[in-house]
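**Student:** predicted model, plus sequence, below.
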Amino acid sequence: MSRTVHVIGAPMDYGADRRGVDMGPSAIRYADLASGLEAADVDAVDTGDLLVPRAEERDANGGNAKFLDEIEDVCIRLADEVAGTIDDGAFPLVLGGDHAVAIGSLAGSARDAEIGALWLDAHGDFNTPSSSPSGNVHGMPLAAALGRGEFADTEWANATGLREENVALVGLRKLDDYEREAIRDSEMTAYTMSDIDERGVTSVIDDALDVVTAGTDGVHVSLDLDWLDPHEAPGVGTPVRGGATYREAHAALEAIAQRDENVDCLRSLEVVEVNPILDESNRTADIAAELAASALGKRIL
């Protein structure tokens, strides 16, 4: 076995309006994640799930960042788990949960390191509490990790080893007005689905990997299953038509694995926003498990 992978469940649904995404880690495991990782020639150790109290047991606190105190608690513990895994010489694979868990994943991966972030998502996740139309923190993790807006003074959220110029968003197709302008004004690199249509997914991923690896110690890959078209992955809370196909998604993750094989750049990976309540026969969790294996080196030949 060439790599030890720690599977870390983060069954949090504080960041989204629609309940059920907290069952995502269990659904991905049920989709035979273990066999996929074995086929990728990694030694997988399942460390279990972080303890996350149910949202129904908490007060959303209102305002424009719902459940922010609860999210902070989970993300601090997740950051410690991710950082500890890396310190132990293993690779962290985080299973979400809603995309707000990325605040913890990024903070842990960036601890004592300069990292890049490859963001595979239909959305920009670049709102701040004051700009968010919903108050749902799963639309804010990139802004939080980069210390934007109200997150500027929140040490628990800031991934201090992450710079905007080493962030690449791939597959965007739905942005709020504020996010559109904020992304344009930032130093991040953004590729829409139109770029993938025009150039092909592997060409876009190769360019994005150049961005996120430039001068960094490693790359965190954040895969939101709503990056795929809803016909492929129906079990997500915020589906947007026109996303990546099944084959495009595999080609993208295989390209990441190929780059990692050549230059050892992959530092951490998360797979988020699988909602079994909204899924069809666990299709979305099946794809999530397959894509995680592809990113970690599973090959056809």
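**Tutor:** Noted; the coordinates are in hand. Numbering: from 1, shown residues only.
**Student:** from now on I want contacts and neighbour counts done on CA atoms only, so please keep to that.
**Tutor:** OK.
**Student:** tell me the contacts of the residue most central in space within the chain?
**Tutor:** Of all residues in the chain, the one closest to the mean position by Cα atoms, centre = their mean is residue 222, 2.6 Å from it. With Cα atoms under 8 Å, 6 or more residues apart in numbering as the criterion, the residues that contact residue 222 are 102, 117-120, 269-272.
**Student:** residue 239 in helix, strand or coil?
**Tutor:** When the structure is split into helix, strand and coil by DSSP: H, G, I helix; E, B strand; the rest coil, residue 239 lands in coil.
**Student:** from memory it sits against residue 224, does it?
**Tutor:** No - with contact defined as Cα atoms under 8 Å, residue 239 does not count as touching residue 224 (10.6 Å).
**Student:** coming back round to it: need the contacts of residue 222 in TSV (columns: neighbour count, distance to residue 51 and secondary structure).
**Tutor:** Supplementary listing: the contacts of residue 222 in TSV, determined by neighbours: other Cα atoms under 10 Å; distance: Cα to Cα, whole Å; DSSP: H, G, I helix; E, B strand; the rest coil:
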residue	neighbour count	distance to residue 51	secondary structure
102	32	16	helix
117	32	26	strand
118	24	27	strand
119	24	26	strand
120	27	27	strand
269	27	20	strand
270	25	18	strand
271	28	18	strand
272	31	17	strand
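**Student:** could I get these in a markdown table, plus columns for distance to residue 191?
**Tutor:** Shown next, in a markdown table, are those (distance: Cα to Cα, whole Å):
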| residue | distance to residue 191 |
| --- | --- |
| 102 | 20 |
| 117 | 14 |
| 118 | 11 |
| 119 | 10 |
| 120 | 10 |
| 269 | 20 |
| 270 | 20 |
| 271 | 20 |
| 272 | 20 |
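**Student:** use this one as the comparison:
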Amino acid sequence: MDKTVSIIGVPMDLGQGRRGVDMGPYAIRYANIKERIERLGRTVKDQGNINVPTAETETIENQKLKYLPEVARVSEDLAAKVGDVVRQGHFPIILGGDHSISIGSIAGVTQHIKKLGVIWFDAHGDMNTEETTPSGNIHGMPLATCIGVGNEQLVNIGGFAPKLRPQNVVIVGARSIDPEERELIKQHGITCYTMHEIDKLGIAKVMEEAIRIASDGTDGIHLSLDLDSIDPDMCPGVGTPVLGGVTYREGHLAMEMLFQSDKVVSCDLVEVNPILDEHNKTARTAVDLVCSLLGESVM
């Protein structure tokens, strides 16, 4: 990891069905992410926020792809910003916002790191398409989009597709996957460690395998950390909480192992919704975890 960290906020809630996640970047900043990372001896540059339109000013044209033009436009802007940060050799941390922002995050990173592995920490698969989505919310589609499946406008963000090879993608912490998503995950050969595997094998074994798969033949790993991967007792402030998630301590061990691998090149933190939170608990957990990812330790 480069010692300079660039923070980019994306106050996006157009991909989500519940309002409030657009305040996620502010909540994470309020939880002192910049100061905490600086204590680790890193230089931190806060790049501000990408401009995102509000739902009140826009009209839904397609109920199966809600706010498609707006999400695509923000994704292009984010891809350009992230690409510039990566070109400078900095480590980008992108603050969401709903999980649709990963379309732009990954498009930006892969402008310069062509062979990218991804570890997708999430309670959900995010592998829906216009044909399979039960809600029309694009935050349920970003992983499919990044492997080249789905709406062409989203798939081709940044001017190229696909962004990822499915064999280098690993979902960790899944416990709520739609039936048609399940078939797409199997069809494309994506590795998925559900909570069943975490309970059975332990988080250390799961992460050992996830890092191996995501780094096999790649030049780095992008971590996409949806805070609903963590159990709601520590992360109540998310739009789609699911009981029985990764524990706080398991989350830290996962991040510590990613740091020790020295393979992570970028990260996004998504789905923090302060309206649904308790005393900014979810944002504080997000900051705690990202600090472990960047090398914070007890000794």
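**Tutor:** Perfect, I can see it now. None of these values were measured; they are calculated from a predicted model.
**Student:** before we move on, back to that, to which residue of the second structure is the residue nearest to the centre of the first structure aligned?
**Tutor:** Per TM-score structural alignment, the equivalent position to residue 222 of the first structure in the second structure is residue 224.
**Student:** quick one: its match is in a strand?
**Tutor:** Yes - when classified by three-state DSSP, residue 224 of the second structure is found to be part of a strand.
**Student:** check contacts around the nearest residue to residue 59 of the first structure once chain neighbours are set aside.
**Tutor:** Nearest non-adjacent residue to residue 59 of the first structure, counting by Cα to Cα, 6 or more residues apart in numbering: residue 67, 7.1 Å away. When contacts are counted by Cα under 8 Å, 6+ apart, residue 67 of the first structure is found next to 14-15, 58-61.
**Student:** what about 7 Å?
**Tutor:** Residues counted as contacts of residue 67 of the first structure (Cα atoms under 7 Å, 6 or more residues apart in numbering) are 14, 60-61.
**Student:** now residue 73 of the second structure
**Tutor:** Contacts of residue 73 of the second structure were listed using Cα under 7 Å, 6+ apart, and none were found.
**Student:** list the buried ones in the helix or strand hosting it?
**Tutor:** Assigned by DSSP states H and E, residue 73 of the second structure belongs to helix 68-87. Neighbour counts over helix 68-87 of the second structure (16 or more other Cα atoms under 10 Å) mark 68, 70-86 as buried.
**Student:** ok, stretch 45-65 of the first structure next?
**Tutor:** Using 16+ other Cα under 10 Å, the residues of stretch 45-65 of the first structure that count as buried are 49-50, 52, 55, 60, 64-65.
**Student:** and the two most separated of those residues?
**Tutor:** Using Cα to Cα, these span at most 27.7 Å, a distance reached by 49 and 64.
**Student:** which SS state does residue 133 of the second structure fall under?
**Tutor:** Per three-state DSSP, the secondary structure class of residue 133 of the second structure is coil.
**Student:** measure it to residue 79 of the second structure for me?
**Tutor:** Here the distance between residue 133 of the second structure and residue 79 of the second structure works out to 24 Å (Cα to Cα, to the nearest Å).
**Student:** longest strand in the first structure, please.
**Tutor:** Determined from DSSP state E, the single longest strand within the first structure is strand 162-172.
**Student:** could I get the buried residue list for the next helix-or-strand element following that one?
**Tutor:** Elements were assigned by DSSP H and E; along the chain past strand 162-172 of the first structure, the next helix or strand is helix 177-185. Applying a neighbour-count criterion of 16+ other Cα under 10 Å, the buried positions in helix 177-185 of the first structure are 179, 182-183.
**Student:** between helix 177-185 of the first structure and strand 162-172, how many degrees?
**Tutor:** Orientation of helix 177-185 of the first structure against strand 162-172 (axes from the mean of the first three to the mean of the last three Cα atoms, to 10 degrees) gives an angle of 120 degrees.
**Student:** what segments of the stretch 201-301 of the first structure are helices?
**Tutor:** According to DSSP state H, counting those that start in this stretch, the stretch 201-301 of the first structure carries its helices in the segments 201-213, 246-263, 283-295.
**Student:** put together CSV for those, with distance to residue 32 of the first structure and mean neighbour count on each row.
**Tutor:** As requested, these are arranged in CSV below (distance: least, Cα to Cα, whole Å; neighbours: other Cα atoms under 10 Å):
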stretch, distance to residue 32 of the first structure, mean neighbour count
helix 201-213, 26, 20
helix 246-263, 17, 18
helix 283-295, 7, 25
